[in-house]
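Engineer: Compute the structure for the input listed below.
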Amino acid sequence: MKYIQKNILTTILLIAFLFVNAACQAQKSSVSNKNINIETKKKKKKRKIKLPNIDLSHWKVTIPEGEGKGKTINVEPPEILNYANNNILKPYMYNDSLSGALVFYAYPSSSTTANTKYSRSELREQMVPGNDHVNWTFAQGGIMKGKLAMGEVTKDKDGKYHKVIIMQIHGRLTDQQRDLIGQKDNNAPPILKIYWQNGKIRVKTKVLKNLASTYEEMLHEDAWGDDDGYTFEDEVGFGKFTLEIKVSDGKMVVILNKTNYKVYENIHMKKWGVFENYFKAGNYFQSRDEGSYAKVKFYELSIEH
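Structural biologist: Prediction:
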């Protein structure tokens, strides 16, 4: 009898052990499944579509698509607002939804603007949407801010990255000024070019060759020469960085990453006041090498006047 009772007790203990063990395994499985569900949700969150913080209602874009020199395609507001569904624009201007950037792609093309040999996928400010004839002077002032990064860029035969102009302030003649000097178009020199050059930011501006030039003489492009340029010490490489351009009467300031300043406040800036201007931003690719290209990523871009 004692033997039977002992066996019964052993059996009961074994059943109890198996029940508790099964419960623990179920709990572990539940925790494991919960963890898997949490990880799955995290991955889904990581894949969430990001969009750039850019209002394109006051920009038109020029792309290297057309039928030769001076035959590029321009897309203005309101059409540019639907760029993601524009088949002509898609190869040159598109969203990178993983990083939240607007990408500008350019490569050497036979389609260039009239006054250059280089191609571009570049935005041009329009104070009045669809109208290139309304612009601003230094006396009126302006600010352009951007957060951007070099996405991809090829190298030249010497192993150096090809240069890309990422921001500009371009001069423009009024119709009256154009007619005064007998020029066929309204083009004037760019007072500011900002380059991405081998991982650093380089700034170029203009100087008046003869400070005694008359008003009419100053309107000619050949009255202005290039300065020596300035390269910011900090290297941006392929990481994100910010640029801010502030313009006021006789003064221009370029700010890199909110802490590095280059200030232009001199007679040349004062003299530049004869011109109207507009901001540009994007990818003005500075190479004709076969197989070369660049992709510039803009996360934020804004203008104020």
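Engineer: use CA for all of it now, contacts and neighbours both
Structural biologist: Noted.
Engineer: Could I get the full set of helices for this structure?
Structural biologist: With DSSP state H as the criterion, the chain has helices at 2-46, 175-181, 215-218, 267-271.
Engineer: Could you dump those helices into TSV with distance to Val134 and mean neighbour count added?
Structural biologist: Shown next, in TSV, are the helices of the chain (distance: least, C-alpha to C-alpha, whole Å; neighbours: other C-alpha atoms under 10 Å):
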stretch	distance to Val134	mean neighbour count
helix 2-46	43	12
helix 175-181	11	14
helix 215-218	21	14
helix 267-271	21	17
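Engineer: Here is the second sequence; please produce its structure so I can put it next to the first one:
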Amino acid sequence: MSSFRNIILSAILLMFLSVNANCQTQKDNVSNSDVKVEKQKKKKKKKKKKKVKLPDIDLSHWKVTLPVTNDKGKPYEIEPPEIEDFASNEIAKPYMYIDSTKGAIVFHAMPTASKTRNTKYTRSELREQMVPGENNVNWTFKDGAYMKGKLAMDEVSRDDNGKYHRVIIMQIHGRLTNEQRDLIGEDDNNAPPILKIYWDKGKIRVKTKLLKNLNAQVPEILHEDAWDDDEGFNFEQEVGFSKFTLEVKVSDGKMVIILNGNEYKVYENIHMKKWGVFENYFKAGNYFQSRDEGSYAKVRYYELEVSH
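Structural biologist: Just a heads-up that it's a prediction; the model follows:
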């Protein structure tokens, strides 16, 4: 009888130990499950944080012109150092803003009453300032210059024929010195742009200037009507709405435009040599080429760098 009782007690003890072990295992499993869930939550948070991207663009040597007027009825501009805080500028927000999901600055332009001098079009466009806040310090071809941008067309409207509107996305603009301006009796320092790069129906198109009279000297050569437009050049590759890279290299008597590192257009001729008389500055962004009602364009810039 005693032996039977011992067997019963042993069985009960084993059952108790087994239940305890199962409970502990379940606790461990629950604990491990909680740890896994917590780790997954942390991973998700990390992934969400990684989605926030900022463009690789230093704006300390640029000012921007926006398609809206200031209190004097002129195009609204933001110069350094204020431009570095453009994202919090309420006036700038609709026309120049950060897309943190793509890591780009978006330049948005459409027809408005805000037109810069000598043009019928509006812009949301950067203007290089070698000395921040100063327009009177610029460069010549002899000085040399380099600009590289990584960008993409974000959105653009179509005309009545269903074709996309054109946008100038990069420029080299000429500038008269104060002495040259006074010499030819102009009331501003504006000179023609030696380079315009267009996003044109999904392709990249380049336009430059030709001197009409190759024997022209100062002061004749300083007048805008001394120069004519060339026929233009289209790169073969279609960029569409994809991201692409543009490089512009300038040296004495030479200008090179490079698309995606593999297509080149080289200008090395008498016109480039003669252009050496002018000062210049780079422009980049969205110089919208339409006055159609309801038309607009948005250009994304991911990277932009300039050197001299």
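Engineer: Of the helices of structure 1, which is nearest Val75 of structure 1?
Structural biologist: helix 175-181 (22.9 Å; C-alpha to C-alpha).
Engineer: Check the mean deviation of the closest one from structure 2.
Structural biologist: Taken against structure 2, helix 175-181 of structure 1 registers an average deviation of 1.2 Å after superposition, with mean C-alpha distance after the TM-score superposition for structure 1.
Engineer: that older thread, of all the helices of structure 1, which lies closest to Phe232 of structure 1?
Structural biologist: Going by C-alpha to C-alpha, the one of the helices of structure 1 nearest Phe232 of structure 1 is helix 267-271, 20.4 Å.
Engineer: residues in structure 2 aligned with stretch 120-138 of structure 1?
Structural biologist: Mapping stretch 120-138 of structure 1 onto structure 2 (TM-score structural alignment) gives residues 123-141.
Engineer: give me the number of residues near the closest residue to Asn234 of structure 2 other than its chain neighbours?
Structural biologist: Leaving out its chain neighbours, the residue that sits closest to Asn234 of structure 2 by C-alpha to C-alpha, 6 or more residues apart in numbering is Arg205, at 4.4 Å. Residues lying near Arg205 of structure 2 (other C-alpha atoms under 10 Å) number 18.
Engineer: How about Met96 of structure 2?
Structural biologist: Met96 of structure 2, neighbours per other C-alpha under 10 Å, totals 26.
Engineer: Ok, Lys262 of structure 1 next?
Structural biologist: Count around Lys262 of structure 1 with other C-alpha under 10 Å applied: 15.
Engineer: which residue in structure 2 lines up with it?
Structural biologist: Match for Lys262 of structure 1 (TM-score structural alignment): Lys265.
Engineer: just checking, the residue nearest to Asn234 of structure 2 touches Glu231?
Structural biologist: No: Arg205 of structure 2 is beyond contact range of Glu231, at 10.5 Å (criterion: C-alpha atoms under 8 Å).
Engineer: Contact partners for the residue mapped onto Thr242 of structure 1 from structure 2?
Structural biologist: Under the alignment (TM-score structural alignment), Thr242 of structure 1 maps onto Thr245 of structure 2. Thr245 of structure 2 makes contact with Lys148, Gly149, Lys150, Leu151, Leu259, Asn260, Gly261, according to C-alpha atoms under 8 Å, 6 or more residues apart in numbering.
Engineer: Please, a PyMOL command that selects the buried ones among the residues you listed?
Structural biologist: A single PyMOL command is used to select the members of the contacts of Thr245 of structure 2 judged buried by 16 or more other C-alpha atoms under 10 Å:
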select buried, resi 148+149+150+151+259
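Engineer: overlap between the contacts of Thr245 of structure 2 and structure 1?
Structural biologist: Retained in structure 1 (both residues aligned by TM-score structural alignment, their matches' C-alpha atoms under 8 Å) from those: Lys148, Gly149, Lys150, Leu151, Leu259, Asn260, Gly261.
Engineer: For these, give me CSV that also has distance to Ala109 of structure 2.
Structural biologist: Listed next are the kept ones among the contacts of Thr245 of structure 2 as CSV, based on distance: C-alpha to C-alpha, whole Å:
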residue, distance to Ala109 of structure 2
Lys148, 22
Gly149, 19
Lys150, 19
Leu151, 16
Leu259, 24
Asn260, 25
Gly261, 28
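Engineer: Which members of the residues you listed are the farthest-apart pair?
Structural biologist: Taking C-alpha to C-alpha, the two most distant members of those are Leu151 and Gly261; they sit 13.8 Å apart.
Engineer: which part of structure 2 lines up with stretch 175-195 of structure 1?
Structural biologist: Residue span in structure 2 matched to stretch 175-195 of structure 1, by TM-score structural alignment: 178-198.
Engineer: Which residues does that stretch contact?
Structural biologist: With C-alpha under 8 Å, 6+ apart, stretch 178-198 of structure 2 has contacts from 166-177, 204-209, 219, 222-224, 227, 275, 278.
Engineer: now the strands for the stretch 51-200 of structure 1?
Structural biologist: All strands of the stretch 51-200 of structure 1, identified by DSSP state E, counting those that start in this stretch, fall at 53-54, 59-66, 72-75, 93-96, 101-106, 120-125, 142-153, 164-172, 187-197, 200-208.
Engineer: Redo these as CSV? Include distance to Tyr284 of structure 1.
Structural biologist: Converted to CSV, the strands of the stretch 51-200 of structure 1 look like this (distance: least, C-alpha to C-alpha, whole Å):
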stretch, distance to Tyr284 of structure 1
strand 53-54, 19
strand 59-66, 10
strand 72-75, 13
strand 93-96, 13
strand 101-106, 7
strand 120-125, 4
strand 142-153, 12
strand 164-172, 5
strand 187-197, 9
strand 200-208, 14
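Engineer: chain center to stretch 58-76 of structure 2: distance?
Structural biologist: 16 Å (C-alpha atoms, centre = their mean, to the nearest Å).
Engineer: quick one: buried residues of it?
Structural biologist: In stretch 58-76 of structure 2, counting by 16+ other C-alpha under 10 Å, buried: 59-69, 74-76.
Engineer: counterpart of Thr112 of structure 2 in structure 1?
Structural biologist: By TM-score structural alignment, Thr112 of structure 2 lines up with Ser109.
Engineer: ignore the last one, Lys254 of structure 2
Structural biologist: Match for Lys254 of structure 2 (TM-score structural alignment): Lys251.
Engineer: Can you give me the neighbour number for the nearest residue to that match once chain neighbours are set aside?
Structural biologist: Distance criterion C-alpha to C-alpha, 6+ apart; nearest residue to Lys251 of structure 1, sequence neighbours excluded, is Glu265 at 4.5 Å. Residues near Glu265 of structure 1, counting by other C-alpha under 10 Å, number 14.
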